[in-house]
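Peer 1: I'd like to go over a predicted model; first the sequence, then the structure.
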Amino acid sequence: MKKLVIRGGKRLSGEININGAKNSTVALIPAAILADSPVVLEGVPDIQDVHSLINILADFNVATDFRDNVLTIDPTHMANIPMPHGKIQSLRASYYFMGALLSKFGTGVIGLPGGCFLGPRPIDLHLKAFRALGAEIEDEFGVITLSTPNGLAGTRIYMDVVSVGATINTILGAVRAPGRTIIENAAREPEIIDLATLLNKMGAKIRGAGTSEIRIDGVDHLTGVTHTIIPDRIEAGTYISAAVAMGDHVRINNVIYEHIESFVAKLDEMGAKMEIGEDYVEIYRTDDLRMVSIKTQPYPGFATDLQQPMTPLLLVSQGEGTIMDTIYPQRVNHIPELNRMGADIKVDGDIIRLTGPSKLSGAPVKASDLRAGACLVIAGLIAEGETEITGVENILRGYTNIVGKLRDLGAEIEMLDVADED
């Protein structure tokens, strides 16, 4: 058990670098098993989710080597071992092994995964797509058994809801299916483009990634390649939020502006002083921020994963505003924790109502999920006094060296081991 201790109120200055995208990495690792030779991924973030996936690969007899943010995956001797329970259930992104195993072996047994609980995340869209491709599926108490007695075949699949996970899983399942697969109403996130880029380097024939219609012509085999992962737009947005709230002059490197355009637009609306460079964002001190209202949308709209890290910034702004998360309306676990620190926030049905500016004070709080944890870290940087954050394992799932990066900017933050008090 660990906790973060933050002594808030310190101004931030300096520069930090953004890592490769978590949400890309967790899809690219399962994609790599489709190759017949080693795949090298560069810019891999050193986070808990990556280590969990490496452990799962080991159970499949896939050799890996991970050092200096470079992950080599060798699936040459991979075995299709049933994984109904255990490690496979430790994180949500493990469901991408369904599409990858279906593509590689035509069969697979996977236990339904976990990860952060943000309300129901049905996988019916994933299973519908697999069935359309020709798979037979049994779902017995959360254990999914996939088989293809007649093989896979390309087809037309319409996504009832825009879903990143289902789009990725369908691409993985279809990439070796004979014929053409067309995914309509596909998600358009940068991470999907990154996945398609890797697979195309490996020999796949995928067109239209980043648009709402993706066309896939099945291929017989895929080969190993080297690929550099895109920067993490959510990590970038998190540190930009902290810098706008508490920064004097902060430069954040390895940022693709187009990936965070909707987020930056909201900061402009608030009156934040920024300079956008080719691969960086510089933030200057702003003392008179205006409150705004946020509505999360599928990409290229405002990202649901930035809703929580943005909330403390709204709390130091003047006026009244609302947050409406159309992707995960139940993403509100950070609200009572912020109110414990002195915020004035109410949850009214599916709408979060904020009044600012709030004077935040340090308090003991708990990170219930990854992005709620990022929110509380930023709130702790803003607050007067000492904030103790437990549930740190949720934060470590998605942020590499968060303590070191914030210290580099002048924050007073440390991670301590604590005895399990339960």
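Peer 2: That came through, no problem.
Peer 1: from here on, just use CA atoms for contacts and neighbour counts.
Peer 2: Fine.
Peer 1: look up how far Gly237 lies from the residue lying closest to Pro357 once chain neighbours are set aside.
Peer 2: Counting by Cα to Cα, 6 or more residues apart in numbering, Val316 is the residue found nearest to Pro357 once chain neighbours are left out, at 4.5 Å. The span separating Val316 from Gly237 equals 17 Å under the rule Cα to Cα, to the nearest Å.
Peer 1: can you check Leu71 too?
Peer 2: Following Cα to Cα, the distance that separates Leu71 from Gly237 is 25 Å.
Peer 1: for Ile395, same thing?
Peer 2: According to Cα to Cα, Ile395 and Gly237 sit 15 Å apart.
Peer 1: another one to put next to it:
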Amino acid sequence: MGDRFLVTGGARLTGEVSVGGAKNSVLKLMAAALLAEGVTTITNCPQIADVPLMADVLRGLGAEVELDGDVVRIDTPAVPKHHADFDAVKQFRASVCVLGPLVARAHRAVVALPGGDAIGSRPLDMHQAGLRELGARSVIEHGCVVAEADSLIGAPISLEFPSVGATENILTAAVLAEGVTTIDNAAREPEIVDLCVMLQQMGARIDGAGTSTLTVTGVPQLHPTTHRVIGDRIVGATWGIAAAMTQGDVTVRGVDPAHLQLVLNKLREAGAQVDTYPDGFRVLQRERPTAVNVSTLPFPGFPTDLQPMAIGLASVSEGMSVITENVFEARFRFVEEMVRMGADARTDGHHAVIRGIDQLSSAPVWSSDIRAGAGLVLAGLVADGVTEVHDVFHIDRGYPDFVESLRALGGKIERVV
């Protein structure tokens, strides 16, 4: 059965909440530690279930990993092992980001095809194509990605889609390749920039971080470093949207508002007063939100990870919203759970059409992934009665201290084992 949350609706969220390091950054930074022999230290790590899983993956590759609160220390051997085929890899998708570093350092990688959330297929075609451009051989055998290269040579690479994962794997392979690699149509997410900053601190030569063209000049070797993870914009935005849904007043600290410009503008469109600070933002919603349309797109577009929260907001907004999902095809499973709670929503291909109602009604609902789980809890905050949210292990993978943070803002939620 597993843990579940009981969420009692009706509370208005108020107060201040601090956000830890970004889930979508820390796991990639941990993998990048494989690129240099010695001890790399990563600080501001979120205390989420995926971090110890990633630590297990790295230990299986010969690294010594110490987790100490929000600090992770990774001692990488002279030559890492190349076979990442164990249970931890299959449990979460980010594990595939060891592919690039392993090909660069061990000249061979065998990585089990990743598992994780039920939000649609994430084929590794672009990862493999990019590594092949750099001179690696790559195939899928026995449920694993196998890649090997005696040496990597820089090359021009053009991605058909600005995939975050493919950009990361190509980037982490290219930093130790001979010559110059350009990655066109590269992902521009803040988490990619964070990875570039850490790689530069390790001695990598990278130009264009945060733009759609990355230019990487290979170096013979990298050295360990200490790096602080950027704040989690998805967690921060979740609290901001929760404030708008509950007509609350929430200040979020620990995240750069420049990473959330479009999201904060959507909240302004919905009628919220939004103030920004160097290390955060405040969302004050005085009356019922107004319906806004949202299309998910790669950064700087509206994040697909916030699509369930956008649907939650739409479900209690005044008017009709159209939410368009352009990134993951199975993300709309969430809508079926919202309909259980009385949401007036229907889906057609990539689009969900939602007519806002005054209040949702409590119901038993199931999380299909991290963000859907958080979205259902937010829906429970604006429903009558007590909503039971099942499969909350998903939420624990992306939101540290979720129950405690929500309670501190006045939300009524309890974990039932």
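Peer 2: Arrived safely, thanks for sending. Just so we're clear, the structure is a prediction, and the values are computed from it rather than from any experiment.
Peer 1: count the residues that sit near the residue nearest to Pro357 of the first structure.
Peer 2: As a burial measure, Val316 of the first structure scores 24 neighbours (other Cα atoms under 10 Å).
Peer 1: what residue of the second structure matches up with it?
Peer 2: With TM-score structural alignment as the criterion, the equivalent of Val316 of the first structure in the second structure is Val316.
Peer 1: hang on, that match packs against Gly356?
Peer 2: Yes. Contact criterion Cα atoms under 8 Å: Val316 of the second structure and Gly356 qualify, at 4.6 Å.
Peer 1: the second structure: helices as residue ranges?
Peer 2: With DSSP state H, the ranges of helices along the second structure come out as 23-32, 50-60, 87-91, 99-106, 125-133, 164-174, 190-201, 233-245, 261-269, 307-315, 333-340, 370-381, 393-396, 402-408.
Peer 1: show residues contacting the fifth one.
Peer 2: Residues outside helix 125-133 of the second structure that contact it (Cα atoms under 8 Å, 6 or more residues apart in numbering) are 100, 137-139, 147, 155-157, 159-160, 165-167, 169-170, 173.
Peer 1: do that again at 7 Å, thanks
Peer 2: Surrounding helix 125-133 of the second structure, the residues in contact under the criterion Cα atoms under 7 Å, 6 or more residues apart in numbering are Ser138, Ala155, Ile157, Leu159, Ala166, Asn169, Ile170.
Peer 1: can you say which of these are buried?
Peer 2: Among the contacts of helix 125-133 of the second structure, those buried by neighbour count (16 or more other Cα atoms under 10 Å) are Ser138, Ala155, Ile157, Leu159, Ala166, Asn169, Ile170.
Peer 1: what about His142 of the second structure, neighbour count?
Peer 2: Residues contacting His142 of the second structure under the criterion other Cα under 10 Å number 8.
Peer 1: which position in the first structure pairs with it?
Peer 2: Using TM-score structural alignment, His142 of the second structure sits opposite Phe141 in the first structure.
Peer 1: OK, contacts around the nearest residue to Leu101 of the first structure once chain neighbours are set aside?
Peer 2: Excluding the flanking residues, the one nearest Leu101 of the first structure by Cα to Cα, 6+ apart is Gly108, at 5.7 Å. For Gly108 of the first structure, the residues meeting the contact criterion (Cα under 7 Å, 6+ apart) are Asn80, Pro82, Met98, Leu101, Leu102, Thr145, Leu146, Ser147.
Peer 1: preserved in the second structure, out of those?
Peer 2: Contacts conserved in the second structure for the contacts of Gly108 of the first structure, counting by both residues aligned by TM-score structural alignment, their matches' Cα atoms under 7 Å: Pro82, Met98, Leu101, Leu102, Thr145, Leu146, Ser147.
Peer 1: how about the last one: what's its closest non-neighbour residue?
Peer 2: What it means is Ser147 of the first structure. Thr107 (4.4 Å).
Peer 1: thinking that neighbour is in contact with Ile144, fair?
Peer 2: No. Proximity of Thr107 of the first structure to Ile144 does not meet the contact threshold set by Cα atoms under 7 Å, at 10.4 Å.
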